[in-house]
Each structure stands twice: as structure tokens, then as C-alpha cells.
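1. Quick one, fold the following:
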Amino acid sequence: MAPDKSYLPMFIAKVTGSVVATQKVAAMTGQKLLIVEPFRLDGESRKKLVTTGRTFVAVDPLGAGVGQMVLITQGSSARLTPETKEMPIDTVVIGIVDQVHVEKKCVFKSDDA
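-> All right, here's what the predicted structure looks like:
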């Protein structure tokens, strides 16, 4: 059964670093790899984003930089973009976040927004 392309679980994450791997499978040649740390809404104040304490390596076809907040997707959904459909990956950057609003409050705004 083909994956349901209407369902892409997305998460907000902060780019905290990068990975350099000179030896990798051919499908990954030339791909930028980032360390990303997922964030969630602070359950107490609901006024800011806080880290989940986890990290992942993500393929970045968009050119995000360290310190930026990004949208990521994981699992089989990570291979549903045209850029990643032939790659053996589990996490991909699918957007660069400018702002996040929850309950009419801005809980994140990038320096560029």
C-alpha cells in the first residue's frame, strides 16, 4: 500500500550544528546534513517554545543555518519530497520558520521576520 501523501507529521526544530561525512552512500553525495533539536510549546506558560531534549540528523535541501528554527518531518514522510525520494533518510528540513503563533500570541519570531 502506498504511503498517504496527505499526512506529513511536522515538527518545529532548532538547527544546532552540522555533520560532515566524506564517506556516504551515493544517493547522499552533496547533501547538507544538520543537527536539529525539536522544540514544543511550554506546557505551563504556553508563551514560548522549549526544547524536547532530543536531537536528530536531518538532510537540508533548503539551506538553513545554525540557530534558525525549521520545520522537519520524519519517517517515511521524509522521503516524500522530490529532493529526497531516493534517499535512505528519516528526517528532512521542509521549511524555515519565520514566526509561530499560538492562541493569538507570538511564541517565536525569527530575527529576519
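2. Going by C-alpha atoms from here, please, whenever you check contacts or count neighbours.
-> Fine.
3. Which of the helices or strands spans the residue sitting nearest the centre point of the chain?
-> Centroid-nearest residue in the chain, with CA atoms, centre = their mean: Ile72, separated by 2.5 Å. Per DSSP states H and E, Ile72 falls inside strand 69-74.
4. I'd like the structure of this one too, to check against the first:
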Amino acid sequence: MQLARVIGNVVATRKVDKIMRYKLLVVEPIDLTGKGSGKHMVAIDAVQAGPGEIVFIVEGSSARMAVPEKDVPIDTAIIAIVDAIEHDGRIVFRKTVQEFAAV
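-> Model (predicted):
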């Protein structure tokens, strides 16, 4: 699993049947300080995430296991919306604030 920030969405009016019910979101992996990696990817949204939210993503076979349908042609999936992150006994991120504290 990897932390990421939702930075956009993808509109695709034609998709294969197995992903029709899912939103496609653009995510950027981040570190514990909230700094982006510069790598952007499209992910299936399995949890109804929104713009700017901090999420957990999985890739590869783990992404395919994140949805109930079998043999879904996906490589990246959003599997959780992060409410808080604790590091070394300190809260470094809280969803209600949407800011990262210094690590």
C-alpha cells in the first residue's frame, strides 16, 4: 500500500464493461510529509474518494483484488480514505485539517 493524494479525475464515456461502475481518478503518491513524488497515475476508485483527499492505493494484482468483479483490467486502485496518520507518536496528518505537520 502507498499513500497518495487525489489530484484530478478522468472522464471516459466508453470503458470496458467491468470498470463501467467505477470513477477513474488521477493520484500522486506522497511521503509522510505530504510531498508529492511527481509521478501521476490513474486509479479505479473503490471507496468514493474526492479531490484533494489522502488515500491508500495498491497496484498490480492487489489492485485487481480490491474490486468484487473477477478479471478486472486495472493496475491501480484506491482502497481507503485516510483519516489520520500517526508517526513516532505524533499525529502528522488529520483529515479534518487537511495539512501535514513536520515529521
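5. Put one on top of the other, what's the TM-score?
-> TM-score for the superposed chains, counting by TM-score structural alignment, normalised by the length of the second structure: 0.86, backed by 98 aligned residues with a CA RMSD of 1.7 Å.
6. Which residue in the second structure aligns with the residue nearest to the centre of the first structure?
-> In the second structure, Ile72 of the first structure lines up with Ile57, judged by TM-score structural alignment.
7. Skipping adjacent residues, who's closest to Ser41 of the first structure in space?
-> Quick fix: residue 41 of the first structure is Leu, not Ser. Distances taken as CA to CA, 6 or more residues apart in numbering place Leu49 nearest to Leu41 of the first structure, at 4.5 Å, with adjacent residues excluded.
8. Ile78 of the second structure versus the aligned residue in the second structure for the one you found, what's the distance?
-> Structural alignment (TM-score structural alignment) places Leu49 of the first structure against Gly34 in the second structure. Using CA to CA, to the nearest Å, Gly34 of the second structure is found at 17 Å from Ile78 of the second structure.
9. neighbour count winner among the two?
-> Higher neighbour count among Gly34 of the second structure and Ile78: Ile78, with 29 against 20, using other CA atoms under 10 Å.
10. The first structure: which residue goes with the more buried one?
-> Aligned by TM-score structural alignment, Ile78 of the second structure pairs with Val93 of the first structure.
11. again with Phe93 of the second structure
-> In the first structure, Phe93 of the second structure lands on Phe108 (TM-score structural alignment).
12. okay but its match is in contact with Met69, surely?
-> No: with contacts defined as CA atoms under 8 Å, Phe108 of the first structure does not count as touching Met69, sitting 9.1 Å away.
13. any residues in contact with both of the two?
-> Asp98 (CA atoms under 8 Å, 6 or more residues apart in numbering).
14. ok, for Glu69 of the second structure, nearest residue in space, not its chain neighbours?
-> In this structure, Glu69 of the second structure finds its nearest non-sequential neighbour in Lys18, 7.1 Å apart by CA to CA, 6+ apart.
15. what's the single longest strand in the second structure?
-> Criterion DSSP state E: the longest strand present in the second structure is strand 2-10.
16. looking at the first structure, where would I find the counterpart of that strand?
-> Strand 2-10 of the second structure maps onto residues 11-19 of the first structure, going by TM-score structural alignment.
17. ok, and for that stretch, which residues are buried?
-> Neighbour-count burial for stretch 11-19 of the first structure flags 11-16, 18 (criterion: 16 or more other CA atoms under 10 Å).
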